[in-house]
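Undergrad: Whatever this is, show me its structure:
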Amino acid sequence: MTATGGTRAGGLRGRLAGLAELFPGLLVAIIVALAATFLSEHYGGPVMLFALLLGMPLYFLSQEGRCAKGIQVASKQVLRVGVALLGARITASAIAELGLAPIVIVLVAVVSTILLGGLLARRLGLSRQFGTLTAGATAICGASAALAISSVLPKHPRHERDTIFAVVGVTTLSTLAMIFYPLLTAALGFDDVQAGLLFGGTIHDVAQVVGAGYAVSVEAGDVATVTKLLRVALLVPTVLAIAFLYRAELKAEGGRARLPVPGFLFGFIALVAINSLGLLPAPVQGGLQDLSRWCLVTAIAALGMKTSIKALLQVGGRAVALIVVETLFMLGLVLALLLAVA
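TA: Below is the predicted model:
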C-alpha cells in the first residue's frame, strides 16, 4: 500500500471512529425525540416541551461516559441544521400577500419586544444577554429563535441554563396562549382576519399558532400561519443584528473583533430563495420541513439532557417575571395596533 493510500485509509478509519464515538449520544437524543413525538401525537401537548421534560432526567448522560459527545453534537450541530431547514416553510410571495398593515404590526411588535427585553432585564438585575434571549424567543418563533439567538450570544457559565429556561418558558406560555387567546378574540368580537393576525403576531411557536388559528376557522388559521411565517422570516436579520451588537464581547484571541455569522443562516436564506422561485417540489419541501422538525426536537431533547434541573430552578422569580411581561407586552401592543387600524 502506498503512503497516500495508507493516509487515506487512516483518515477514513479516524472519521468512522469519530462517528462511532458520537453514535450513542445521538441515538439517545433521537430516542427521546421519538418518545416526545409519540406522547404529543397520542395525548396532545407541545412536542418541544415533552422533549425537554423527557431529556432532563437524563442529565447524567451528558456529563461523562459514551453519550456525552454525541449529546453535545445533537444540541449544537443538529440544532443548526434544523433552524436552517425552517427556510423551506417560507416564500417571498406568502410574505407579500400579507399587505402593508400586518407587516408594520409584526415589525413594530418584534423590535419593541426585543428592546424591552434588554431594558427590563437590567432593571430586574438580570443580564442584558438574558433579556435579549428571552425577548427574541418571545418576539420571533419561540424555541427555534431561542436556540438560534443563543448560538451568537457571548458564552458564560449560565449560558446553557439560560437557553433551556427560555425554551421552557416560551413553550409553556405559547401553549397557554393557544388555549386562552381564542377566548380573548371571541370576547373582543374579532373577525377571522383580526383573530388570525393576533395569533400569528403574538403566539411564540408555529405549532401553537396553527392550533389556535384553525381552532377558530380555516381563514383565521391561514392568516395566522402566514403572519407567523413573517415573524419567522425576521429570524435572520434579528440574529445578525444581535451578533453585531455583541461583537465586542465575542472577540477573537488576536484581539480583533469578529462577527459570528453561523452557516445555518445562509442555509435559511438560500432555502427561502429557492422555495420562493418554486424550485422545491412539494414532496421535497414536505420532507425538508419534517427533517427540520425532527432536528429541532432532537436538539431540544439533547439540551434537556445537558440541563441540571437544580440549576434551572436557581434562575429565580425575576426571570419568570421577565418572560411573562415580555409576552403580555407583545400581546397588548399587537392588540392596540389591531384596534388602531380597525
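Undergrad: From here on, just use CA atoms for contacts and neighbour counts.
TA: Noted.
Undergrad: in the stretch 51-200 of the chain, which spans are helices?
TA: In the stretch 51-200 of the chain, the helices defined using DSSP state H, counting those that start in this stretch lie at 68-84, 92-96, 100-123, 128-139, 143-150, 159-188, 192-202.
Undergrad: Check the spacing between Gly11 and His42 real quick.
TA: Using C-alpha to C-alpha, to the nearest Å, Gly11 is found at 45 Å from His42.
Undergrad: neighbours around Ala20, how many?
TA: 13 (other C-alpha atoms under 10 Å).
Undergrad: State the helix or strand in which the closest residue to Met178 other than its chain neighbours lies.
TA: The shortest distance from Met178 to any non-neighbouring residue, by C-alpha to C-alpha, 6 or more residues apart in numbering, is to Ala212 (4.9 Å). Under the criterion of DSSP states H and E, Ala212 resides in helix 206-216.
Undergrad: what's next to the following helix or strand past that helix, contact-wise?
TA: Sequence-wise, the next helix or strand downstream of helix 206-216 (DSSP H and E) is helix 218-233. Helix 218-233 is contacted from outside by 87, 89-90, 94-95, 98, 102-103, 106, 110, 139-141, 192-201, 206, 209-215, using C-alpha atoms under 8 Å, 6 or more residues apart in numbering.
Undergrad: Another for comparison:
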Amino acid sequence: MAGRKDGARPRRGGGIASIIDTDAAAAHEVFQSYAGMEGLPAAPPRPRITAREFFLSVYPGLLAAATIALAASWLSQHYGAPVMLFALLFGMAFHFLHEEGRCVGGIEFASKAVLRTGVALLGARITLDQILGLGWAPIAIVVAGVSSTLALGYMLGRAMGLTRGFGLLSGGSVGICGASAALAIASVLPKTRESERDVILVVVVVTALSTVAMIVYPLLVTALGLGETRGGLFLGGTIHDVAQVVGAGYMISPGTGEVATYVKLLRVALLLPAVFAIALVIARKGEGPAQLAAPLPLFLLAFAALVLVNSLGFVPAAAAAAAGEASRWCLVVAISALGMKTSFRALAQAGWRPVAVIVLETLWIAGLVLAGVELLT
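TA: This is a model prediction of the structure:
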C-alpha cells in the first residue's frame, strides 16, 4: 500500500480528515502526537476542512471507485462470476491512481467511510434470531483466535529478532482488524526508534496478505464443502480486514456474507479490551504513553442498533430491501477502492522477516478457526 507522496498527514481530531488520508499517514500522526506529549515540538494542526474542500478532495477517487464498481457489476451479471472478485481485480489494475494525485483522498474515503456505511446497513438484513441460532461457537472461536494470535505474535517477533512492539502489532492486526488494530495498539506501546517503521510494515504486509486471503479462502471454503454458515464462520474468523471479509463472504453467497460479517464484528469488538489489556501491562512497567486511544468503532454500534431495530420488527420489508441494495453498492465500491490501494510491490520491499511473522500468524489463526469450525459446529 502506498502512502501519499505530497507529505500530507491527517488532521488532528479525526473526523472527515481521518477517512481521506492513508493509513501510512495516520501512523505518522500517531507518532507526531507522541512527540507533542513528550514536550517536543509537533507540527501545528491543519485548519478544519470545509464541505466544498471535502467534496473537491474526494470526488475524483470516489468517482473512479464507483466506475470500477459499475463495470464489475455489469460483468458479474453477464458472466455469473462474483462481483466482489471483479471489483478487487479491476481495482488492482488501477493502483497507480492511489500512488499520488487527486484520486488518493476519494479512494481512501471509499475504502473507509463507504465501507463502514455498507457494513452498518447490513444490520437491517440480520436479526437476533439469526445470530442466536449460531450459538456460542463463534464467540469461543473468536476469543481463542484473537488471544492466541496476540501471544503468538509476541513470541514470533522475539524469535525472529524483531521488536516486541512489532510482534504485538502484527498479532493484533491479524487477530482483530488489520490496520485499524495496528494504529490503536501503537497508541499504547512505548515509543522507540523503530516504532513508526514497525507500524508501517504491519499495515503494508497485513493489507496485502488480507487481499490474498480474500481471493484464496473462498476457494478453500468451497473445496472443503463448509457450506454457508460454517464457511461464514471461517471467513469471518480468519481474514484480517473487515473489507476483505465482506468481499470474501459475498463471493460465495449472501448468507455466507452475513455470517462472516457478524463473526468479523465480534473480532472488532475485542479491539478495545485487547488494547486496554496491553496498555495495562505496559503501564505497570512504566513504559507506555499516558493516554489510551481505542474508541469503539461507530459503524459497529450502528450495525448492532440496526440488528436490534430489525429484530423488533420496526424495519419495513421495503426499507430493509432498500438498505440491503444500498449496502451492496457501498461494499462493491469499497472493494474497488481497496483494490486500488493494494500494492504488492510494497509488500516485496518489506523484507522477509516481517512477512514471515505475519504469514505464520495468518496460518495459525486459519488453522485454529478451521479446527474450531469442525469441532464446535
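Undergrad: So for Gly11 and His42 of the first structure, which sits in the more crowded spot?
TA: Using other C-alpha under 10 Å, the more surrounded residue of Gly11 of the first structure and His42 is Gly11, with 12 against 8.
Undergrad: What residue in the second structure is paired with that one?
TA: In the second structure, no residue is paired with Gly11 of the first structure according to TM-score structural alignment.
Undergrad: Leu333 of the first structure is in contact with Leu107, isn't it?
TA: No. Using C-alpha atoms under 8 Å, Leu333 of the first structure makes no contact with Leu107, being 11.4 Å away.
Undergrad: list residues touching both of these two?
TA: By C-alpha under 8 Å, 6+ apart, no residue touches both Leu333 of the first structure and Leu107.
Undergrad: residue contacts, the closest residue to Leu168 of the second structure other than its chain neighbours?
TA: Leaving aside its chain neighbours, Leu168 of the second structure sits nearest to Tyr154 (5.3 Å; criterion: C-alpha to C-alpha, 6+ apart). If a contact means C-alpha under 8 Å, 6+ apart, then Tyr154 of the second structure has 164-168, 171 as its contacts.
Undergrad: Quick test: name the residue nearest the centre of the first structure.
TA: Centroid-nearest residue in the first structure: Ser144, 0.9 Å away (criterion: C-alpha atoms, centre = their mean).
Undergrad: residues contacting that one?
TA: 83, 137, 296.
Undergrad: measure it to Gln77 of the first structure for me?
TA: 14 Å.
Undergrad: Find residues that contact each of these two.
TA: Common contact partners of Ser144 of the first structure and Gln77 (C-alpha under 8 Å, 6+ apart): none.
Undergrad: returning to what we had before: including distance to Leu58 of the first structure, could the helices of the stretch 51-200 of the first structure go into TSV?
TA: TSV is the format used below for those (distance: least, C-alpha to C-alpha, whole Å):
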stretch	distance to Leu58 of the first structure
helix 68-84	11
helix 92-96	41
helix 100-123	31
helix 128-139	25
helix 143-150	20
helix 159-188	15
helix 192-202	33
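Undergrad: The ones you listed: which one's closest to Leu288 of the first structure?
TA: Within the helices of the stretch 51-200 of the first structure, the stretch nearest Leu288 of the first structure is helix 68-84; the backing value is 9.2 Å (C-alpha to C-alpha).
Undergrad: contacts for the closest one?
TA: 21-26, 28-29, 61-62, 144, 147-148, 264-269, 271, 291-296, 298-303, 305-306.
Undergrad: excluding its backbone neighbours, what's nearest Leu22 of the first structure?
TA: Leaving aside its chain neighbours, Leu22 of the first structure sits nearest to Gly70 (4.0 Å; criterion: C-alpha to C-alpha, 6+ apart).
Undergrad: The one you found corresponds to which position in the second structure?
TA: Under the alignment (TM-score structural alignment), Gly70 of the first structure pairs with Gly106 of the second structure.
Undergrad: Out of the contacts of helix 68-84 of the first structure, which sit inside helices?
TA: Counting by DSSP state H, the part of those found in helices is 21-26, 28-29, 144, 147-148, 264-269, 271, 291-296, 298-303, 305.
Undergrad: out of the residues you listed, which are buried?
TA: For those, a neighbour count by 16 or more other C-alpha atoms under 10 Å gives the buried set as 21-26, 28-29, 144, 147-148, 264-265, 267-269, 271, 291-296, 298-303, 305.
Undergrad: Pretty sure Ile176 of the second structure sits against Val268.
TA: Yes. With contact defined as C-alpha under 8 Å, Ile176 of the second structure counts as touching Val268 (5.7 Å).
Undergrad: who has more neighbours, these two?
TA: Ile176 (34 against 23).
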